[in-house]
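A.B. asks: Sequence unavailable; structure follows:
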């Protein structure tokens, strides 16, 4: 059997170091660009930074930036601890750092003791103090303790029965009021009143807070003059150049080194220029689409990465990379670009618009007979919004609205 060599043409694509650098710079935010440039100054003697570069960099006023975002649970608790008169503040802080996103302490105190070397007695006392902080319920080790912490702060005639009802949550959820009433030697009316009080508690006190503070460094600025809006982008690349005084040398080795470093900088400048051009183009189109939302807080209209990509002649993945961790500033508002994208329903509405309709329906419902998710589907359909029950449930949870059984007030 004879073997044959057959030559075929097969298209291949090898990504170059230059492309890798370009993609990396595209994703970077303004602060990361500044950090990279400052580090490169130490490595590349040819890089020259004009004095205006330092005027063009972001003013890192963290207090001002933090105002644009909700506090994290950790920030809220540490602030209360720092202004409190408790003695064991460091023990309290150690416990706060071990709370999960819902505000629960799922780590045993013995484990915190091993990590911090604080005496277990001090940690127990500190935990007690943490459980007195706001939001009520933080520091609990399980759901029952979380509800108990909150119920102890409720002023009610039968508070002892209220606290005992927490041990009968399963029976109460099934409507076995008579059974619980007999066990606690009281009447059904009292049990129903206690259940209504328990429903007012928050089983996840930490969930209302942002899980992290994504400090925003705005580099896209919207300005208005005589009704005309201009999109400006901070382009730090215009303040960078190659030091020509160093390039004029005769030594062959030094000349070779300078040539290599010059090429590195030229590729850097090209990547930065492309980044700012792409970001400016995308930001301009995005502002035109979501103008009413940015200026007047109107609901977002449907806008996807694919749609914007088609408008700016870029691949959706390029649009996605370009806007990550980038922020737009208009007057005193700083808006994350990624928050301006939203999918549309079959009816052409954005998820933001649907959430507003959902909130309105629930706000106007009869609290003794709240709408189920299935009923909400039908009510939205009457408003020409067709979505599935699963979508209703998802949007409701995103709006932090409990289900119908938890919204129900028993008379």
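C.D. replies: In hand now; what should we look at? What you see is a predicted model, and the numbers here were worked out from it, not measured in a lab.

A.B. asks: can we go C-alpha only for contacts and neighbour counts from here?
C.D. replies: Noted.

A.B. asks: which residues does the closest residue to residue 282 other than its chain neighbours contact?
C.D. replies: Nearest residue to residue 282, sequence neighbours excluded (CA to CA, 6 or more residues apart in numbering): residue 312, at 6.6 Å. Residues near residue 312 by CA atoms under 8 Å, 6 or more residues apart in numbering: 281, 282, 285.

A.B. asks: Which of those has the largest number of neighbours?
C.D. replies: residue 282 (22 neighbours; other CA atoms under 10 Å).

A.B. asks: Looks like it contacts residue 307 (just checking).
C.D. replies: No. Using CA atoms under 8 Å, residue 282 makes no contact with residue 307, being 11.0 Å away.

A.B. asks: Included below, for side-by-side comparison, is a second structure:
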């Protein structure tokens, strides 16, 4: 049965402008510059640079009420008024702005682009050094296409044979594929095309010049791989009747190998991204001084030409429908430009106020750089100080960097939870992790400390922490368990 009822409720929704402002706030400097360029291209009414003669607030919607009250029925059809006077100079055809002043002998000065060769393209090019039949070449290229980004083939030979038959129309057998796979194993980087870690490490060792140490390392991986991964060193010394120094040499050879050969190729060809700090903190006469990167504070103003177009329309007596359509477009672009300028100003204020609060909250750290002086700080602490929402503070901290006298830091790294020490004082979890890292670095690697022993040591240092908390911090620091830290 259908019913109708009237219900009143209060709800809060963000306007499109507020959503856009939030997106602007979370952008780091380089992304913000790109967003600014896009807006300049999309909105010709927005211009960069100083504009001393015309103030940004000169344009007002109320000033053009005459346009809003204009009715479609009042249009006067006339061709006497040239609509071109309402168009921007940007509409001049590009061919009128070009000059053919170049000789055929002039050198064309263009910026060359670096040609990037992918991991799989490099492997296929290396196949040219082998003499292969057409069918073998097709199989080899299929196998290379099956290699993942880390350099492994994660599928069985039988699955590959079936896949080639169904998808490529290549009919072969497992023995042929196995033989072609041996050719793939000879490609660079060494270890590529392996089906598991054991095979990957063995391939790399067999690419090296044979020595007694390398032969021992190969024997260990071929015959006692499980004991090696579990670091049962005494069992290995007994099995191969070798000394501790001999085993240490073989293990050193294995540890120098790359478990992800494909990853090494990607990292060497990866474009280096430079971090651009959004803020800078300096110490001047013993006091902290905060500055916002100038690239976050562009000088923008509304186009004078576009404002003059609206004024010309207002002063004209005869108004056609075409003129109204053109002016409606102009007015929309002016509104958008004015809002964008205001949004940039709000972004600057939000960034500066938030970082200023963080700087003063962590003043002791910024004065001498001692991480032990980092105070426990959560998003709510800063949000309460600056009167902003927690989500806004999170947007500022999550992707912004600050240049300090002690290096460029990610702002979110200054936030941490609080824990009580044995004296009842709040200490930052950052300090506790640093102490935990130091304890593990100084431990005897022959007998690494388990988590319960680490908890006991930190308790003796004045930090009563449970064993499970130690395990959580150890994982956050990317430190393995005691058994995996063991060395001989």
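C.D. replies: All right, it came through fine. Computed from a prediction, not measured in an experiment: that's the story for all the values here.

A.B. asks: re earlier: present the contacts of residue 312 of structure 1 as JSON lines; the columns should include secondary structure.
C.D. replies: Formatted as JSON lines, the contacts of residue 312 of structure 1 follow (DSSP: H, G, I helix; E, B strand; the rest coil):
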{"residue": "281", "secondary structure": "helix"}
{"residue": "282", "secondary structure": "helix"}
{"residue": "285", "secondary structure": "helix"}
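
A.B. asks: which one of those sits closest to residue 140 of structure 1?
C.D. replies: Closest approach to residue 140 of structure 1 among the contacts of residue 312 of structure 1 (CA to CA): residue 282, at 46.1 Å.

A.B. asks: So what does the closest one match up with in structure 2?
C.D. replies: The equivalent of residue 282 of structure 1 in structure 2 is residue 354 (alignment by TM-score structural alignment).

A.B. asks: Map the residue nearest to residue 282 of structure 1 across to structure 2 for me.
C.D. replies: Residue 312 of structure 1 maps onto residue 386 in structure 2, with residues paired by TM-score structural alignment.

A.B. asks: From residue 140 of structure 2, how far off is that match?
C.D. replies: For residue 386 of structure 2, the distance to residue 140 of structure 2 equals 62 Å [CA to CA, to the nearest Å].

A.B. asks: what about residue 12 of structure 1, how many neighbours?
C.D. replies: Neighbour tally, residue 12 of structure 1, other CA under 10 Å: 6.

A.B. asks: Give the full set of residues in contact with it.
C.D. replies: With contact set as CA under 8 Å, 6+ apart, residue 12 of structure 1 has no partners.

A.B. asks: Next, it: secondary structure please.
C.D. replies: Per three-state DSSP, residue 12 of structure 1 ends up coil.

A.B. asks: and what of residue 401 of structure 1?
C.D. replies: Of the three states, residue 401 of structure 1 takes coil under three-state DSSP.

A.B. asks: Tell me the counterpart of it in structure 2.
C.D. replies: So, by TM-score structural alignment, residue 401 of structure 1 is matched to residue 479.

A.B. asks: Quick one: neighbours of that match, just the number.
C.D. replies: Neighbour tally, residue 479 of structure 2, other CA under 10 Å: 14.

A.B. asks: Please apply the same query to the one 4 residues further on.
C.D. replies: By other CA under 10 Å, 16 other residues sit near residue 483 of structure 2.

A.B. asks: One more: residue 38 of structure 2?
C.D. replies: Residues lying near residue 38 of structure 2 (other CA under 10 Å) number 11.

A.B. asks: That one: which element?
C.D. replies: Assigned by DSSP states H and E, residue 38 of structure 2 falls within helix 29-42.

A.B. asks: So which elements touch that helix?
C.D. replies: If you count contacts as 3 or more CA pairs under 8 Å, 6 or more residues apart in numbering; DSSP states H and E, helix 29-42 of structure 2 packs onto strand 46-48.

A.B. asks: Have a look at how far, on average, the strand it packs on is from structure 1.
C.D. replies: Mean deviation of strand 46-48 of structure 2 relative to structure 1 after superposition (mean CA distance after the TM-score superposition for structure 1): 1.2 Å.

A.B. asks: Tell me which residues are up against that strand.
C.D. replies: By CA under 8 Å, 6+ apart, the surrounding residues in contact with strand 46-48 of structure 2 are 39, 40, 298, 299, 300, 301, 302, 303, 334, 337.

A.B. asks: just how off-centre is stretch 447-456 of structure 2 within its chain?
C.D. replies: The chain centroid and the centroid of stretch 447-456 of structure 2 are separated by 36 Å, computed with CA atoms, centre = their mean, to the nearest Å.

A.B. asks: give me the stretch of structure 1 that it matches.
C.D. replies: With TM-score structural alignment applied, stretch 447-456 of structure 2 matches the range 369-378 in structure 1.

A.B. asks: So for the matching stretch, what gets flagged as buried?
C.D. replies: For stretch 369-378 of structure 1, the neighbour count (16 or more other CA atoms under 10 Å) marks 370, 371, 373, 376, 377, 378 as buried.

A.B. asks: now stretch 212-220 of structure 1
C.D. replies: 215, 216, 217, 218, 219, 220.

A.B. asks: What lines up with the third one in structure 2?
C.D. replies: Here residue 217 of structure 1 is matched to residue 276 in structure 2, going by TM-score structural alignment.

A.B. asks: ok, now how distant is the nearest residue to its match once chain neighbours are set aside from residue 21 of structure 2?
C.D. replies: Using CA to CA, 6+ apart and skipping the chain neighbours, the partner closest in space to residue 276 of structure 2 is residue 29 (6.6 Å). Distance of residue 29 of structure 2 to residue 21 of structure 2, given as CA to CA: 15 Å.

A.B. asks: More neighbours: which of those two?
C.D. replies: Shown here are residue 29 of structure 2 and residue 21; by other CA under 10 Å, residue 29 has more neighbours (22 against 18).

A.B. asks: Return the residues in contact with the more buried one.
C.D. replies: Applying CA under 8 Å, 6+ apart, the residues near residue 29 of structure 2 are 276, 277, 278, 295, 296, 400.
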